[in-house]
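Peer 1: can you look at this prediction? I've put the sequence above it.
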Amino acid sequence: MDLSQTLLQLEQRLLSPAARRNGEELSHLLAADFIEFGVSGNIWNKADVVEQLPQEHFTQRTISQFAVKPLSEHTALVTYHCHVETLGQQRSIGSLRSSIWRKQDEQWQMVFHQGTLSSQR
């Protein structure tokens, strides 16, 4: 499997209900020094996400325009559009997403993530 496919699968996994409700899996996917700048403007670290995300209401999200830019042999920048379908409406709420992934001991973990509201809906 190539790098782009691997990281797309990991991003999709983090958007899945199974991973979002499982603190152990989240802990496995996020690096110890993980930090997130959320669409809401909040800042989270790994402990915050592992504790709080399993309690959140799940909302289905989809990914489009996925791209990977290798930064070094063991790090990569991922960018994509994330879409949340709104109930009873024909349009979706979109955000631009970026993540930095680091490979350590044959395991990819997310080190950084940022979401920014998008005017493209």
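Peer 2: Yes, it's here. Numbering: from 1, shown residues only.

Peer 1: from here on, just use CA atoms for contacts and neighbour counts.
Peer 2: Fine.

Peer 1: which stretches of the protein form helices?
Peer 2: Remark: helices assigned in the chain by DSSP state H are 3-15, 17-20, 23-29, 46-52.

Peer 1: out of those helices, nearest to residue 36?
Peer 2: Closest to residue 36 of the helices of the chain is helix 46-52 (Cα to Cα; 8.5 Å).

Peer 1: what's the spacing between that closest one and its chain's center?
Peer 2: Its chain's average C-alpha position is 14 Å from that of helix 46-52, according to Cα atoms, centre = their mean, to the nearest Å.

Peer 1: and that helix, what other elements does it pack with?
Peer 2: Contacts defined by 3 or more Cα pairs under 8 Å, 6 or more residues apart in numbering; DSSP states H and E place helix 46-52 against helix 23-29, strand 30-37.

Peer 1: second structure for comparison follows:
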Amino acid sequence: MKSHCLVLLMFCSMVAMPCLAGSAGEKPPELAAASLQGEGKILSPEAQAVLDAQKAAIEALKKGDAEFFRRTLTDDFTAIVTTGDMAGKDDFVEGVAGLHGKDLRFYDFKVLPLNENAAVVTYNAVLPGEGARYQHLSNVWVKQGDQWKLKFQQSTPNLWSLGDI
């Protein structure tokens, strides 16, 4: 149970420290953070690709698909969970299978492009079980070759909601 909670917490805080692959003189893409909740915002192709990668990760988490995360997390992946503890790729992948069938809800996605090879996706989550049920998450995605990989995640408890449990 503890490893399942750790994985869930890690996923919810997975991407917040990208490996910025640009030089100091590079101009970031001309994209603003885009809210994706209901208003049909048009995203750039890069931002849409990152959002698609994030949504695929969420679906894989709901299915307990550990193999997806072996392929999708960078080798140096780091997560900071709501307790402040840190975890790596192996810890995260190990706990994914136990989340299959859980009622995981994610919403209010925003994409903040950093450059053409890195972006932050922020969103909110409502999670079952022990620990912080309501969370704000930040994930850092980096482009390696033609694939978007999850490099970092940070989960922050949504303190105003903790008393609602």
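Peer 2: Arrived safely, thanks for sending. In this text the structure is predicted, and so the values were computed from the model without any measurement.

Peer 1: quick TM-score on the pair, please.
Peer 2: After superposition, the two chains reach a TM-score of 0.77 (TM-score structural alignment, normalised by the length of structure 1), with 115 aligned residues with a Cα RMSD of 2.5 Å.

Peer 1: out of the helices and strands packed on helix 46-52 of structure 1, nearest to residue 44 of structure 1?
Peer 2: Proximity to residue 44 of structure 1 (Cα to Cα) singles out strand 30-37 among these, at 5.1 Å.

Peer 1: okay, the closest one sits on what stretch of structure 2?
Peer 2: Structural correspondence for strand 30-37 of structure 1: residues 73-80 of structure 2, per TM-score structural alignment.

Peer 1: average distance between the matching stretch and structure 1?
Peer 2: On superposition with structure 1, the average gap between stretch 73-80 of structure 2 and its aligned counterparts reaches 0.6 Å (mean Cα distance after the TM-score superposition for structure 1).

Peer 1: could you measure from the alignment partner in structure 2 of residue 114 of structure 1 over to residue 44 of structure 2?
Peer 2: Using TM-score structural alignment, the partner of residue 114 of structure 1 in structure 2 is residue 154. As judged by Cα to Cα, to the nearest Å, residue 154 of structure 2 and residue 44 of structure 2 stand 25 Å apart.

Peer 1: same check on residue 61 of structure 2?
Peer 2: Residue 61 of structure 2 is 26 Å from residue 44 of structure 2, where distance means Cα to Cα.

Peer 1: out of these two, which sits in the more crowded spot?
Peer 2: residue 61 (26 against 15; other Cα atoms under 10 Å).

Peer 1: structure 2: strands as residue ranges?
Peer 2: Under the criterion DSSP state E, structure 2 contains strands at 34-35, 73-80, 86-88, 105-115, 118-126, 134-144, 147-157.

Peer 1: can you tell me what residue 15 of structure 1 aligns to in structure 2?
Peer 2: Aligning on TM-score structural alignment places residue 15 of structure 1 opposite residue 58 in structure 2.

Peer 1: next, name the residue at the spatial heart of structure 2.
Peer 2: residue 139 (3.7 Å; Cα atoms, centre = their mean).
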